[in-house]
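1. quick check, what structure comes out for this input:
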Amino acid sequence: MIRILFVCLGNICRSPMAEAVMRHLIEREGLSGRITVDSAGTGDWHIGKPPHAGTREALDRRGISWEGIRARQFTKRDLDAFDYIVCMDTSNRRDVERFGRGSARILTFMELVRDARSPDVPDPYYTGNFEEVYALVEEGCEELLRRIRKEME
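-> I've put the predicted structure just below:
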């Protein structure tokens, strides 16, 4: 079983969007029994809350379920509980790496986006641009799944 964790700041915008999109792609490809996905935030402000309304709306427009997704905080245990920890920006990555080293491969989400103009996925909590973030998330999740499929061969 390959385990993926997406991490952002509050776990209500970017990382739950990535979790939902990746779950959707995994289901579509018939890989639900082989890959699991979760998301977490480095902060604790939104623990237990569903994704932000903007994230829910972007997912709903595309028929992607966000059911069951609730904000939680990243913990040190996550470093060994997941194979991939994908941080939505460089600040999140620094926060995750402060917990130390584990067995997970830690990367920044924009490493998965071709021709990325920034190392960070913009935070739509502040920008309000959920559509821009969705486009990045979709491209990055497709690339991550492509890499994982290749690894599984």
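
2. from here on, just use CA atoms for contacts and neighbour counts.
-> Will do.

3. name the nearest residue to residue 32, sequence neighbours excluded.
-> residue 26 (5.7 Å; Cα to Cα, 6 or more residues apart in numbering).

4. also this sequence, please, to line up against the first:
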Amino acid sequence: MIKVLFVCMGNICRSPTAEAVFRKMVEEAGISSEVSVDSAGTHAYHVGEAPDVRSQLAGRKRGYDLSGHRARQITMDDYRTCDFILAMDWENLTELQRQCPPMYRHKLHLLMRYASEYDAAVIPDPYYGGANGFSLVLDYCEDACQGLLEIVKRRVSMYAPSLIKDSGAS
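-> The predicted structure is shown next:
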């Protein structure tokens, strides 16, 4: 099982959006039995809360359901068990690096390192802005998650080649 964890500060906007986007991509690729997708926050500000309503609305418009998510804070067990721990911005990456045991730091990256359409290093926090910020988060997450999916599919194929759906070749 390949475990992917998306991380932002409070786990109510960006990281649950990335989780929903990537979960749908994993399901559509037919590898959900081989890939675990989750999200967490570096801080405990919103533990137990549903995602921001604006995130849910923006996601719903594009076919993503964030309603079942409840915010949680990253745990020491996450560092040990996850294969990819992907931060939304530099501040959260720095916090992850501070908290993470040294032997697991190689798992920490910015999600946008997997993007190909957008040349941004980070996914900006939309919390204090307008609705456009939540759409931009989705744009960035869709782009970066597509690149991430290619990496994850290659890893899955090393262990279970028959699980990867044909990409259209006959």
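
5. hang on, the earlier thing: how about the residue nearest to residue 32 of the first structure, what's its match in the second structure?
-> Aligned counterpart of residue 26 of the first structure in the second structure: residue 26 (TM-score structural alignment).

6. make sure its match is indeed in a helix.
-> Yes: under DSSP: H, G, I helix; E, B strand; the rest coil, residue 26 of the second structure sits within a helix.

7. hang on, isn't it packed against residue 149?
-> Yes: with contact defined as Cα atoms under 8 Å, residue 26 of the second structure and residue 149 form a contacting pair (7.2 Å).

8. so which of these two has more stuff around it?
-> Comparing residue 26 of the second structure with residue 149 by other Cα atoms under 10 Å, the one with more neighbours is residue 26, at 22 against 17.

9. what are the boundaries of the helices in the second structure?
-> In the second structure, the helices defined using DSSP state H lie at 14-28, 53-61, 76-81, 90-99, 131-159.

10. among these, which is the most enclosed?
-> helix 14-28 (a mean of 23; mean count of other Cα atoms under 10 Å).

11. what about that helix, how far off from the first structure?
-> Taking mean Cα distance after the TM-score superposition for the first structure, the mean distance separating helix 14-28 of the second structure from the aligned residues in the first structure is 0.6 Å.

12. so who does the match of residue 26 of the first structure touch?
-> Under the criterion of Cα atoms under 8 Å, 6 or more residues apart in numbering, the contact list for residue 26 of the second structure reads 32, 35, 149.

13. aligned counterpart of the last one in the first structure, please.
-> By that I understand residue 149 of the second structure. Aligned against the first structure by TM-score structural alignment, residue 149 of the second structure finds its counterpart in residue 145.

14. got it, and residue 112 of the second structure?
-> For residue 112 of the second structure, the aligned position in the first structure is residue 110, judged by TM-score structural alignment.

15. distance of its match relative to residue 33 of the first structure?
-> 27 Å (Cα to Cα, to the nearest Å).

16. higher neighbour count, those two?
-> Shown here are residue 110 of the first structure and residue 33; by other Cα under 10 Å, residue 110 has more neighbours (23 against 10).

17. not counting its neighbours along the chain, what's nearest that one?
-> Distances taken as Cα to Cα, 6+ apart put residue 119 closest to residue 110 of the first structure, at 5.6 Å, once the chain neighbours are dropped.

18. contacts only, for the counterpart of that neighbour in the second structure.
-> Counting by TM-score structural alignment, residue 119 of the first structure corresponds to residue 121 in the second structure. Residue 121 of the second structure is in contact with 89, 110, 112, 113, counting by Cα under 8 Å, 6+ apart.

19. and if you look at residue 3 of the first structure?
-> When contacts are counted by Cα under 8 Å, 6+ apart, residue 3 of the first structure touches 35, 36, 37, 81, 82, 83, 84.

20. give me that answer again for 6 Å
-> Residue 3 of the first structure sits next to 35, 36, 37, 82, 83 when contact means Cα atoms under 6 Å, 6 or more residues apart in numbering.

21. which of those residues lies closest to residue 11 of the first structure?
-> Distance to residue 11 of the first structure, by Cα to Cα, is smallest for residue 37 among the contacts of residue 3 of the first structure, at 13.6 Å.
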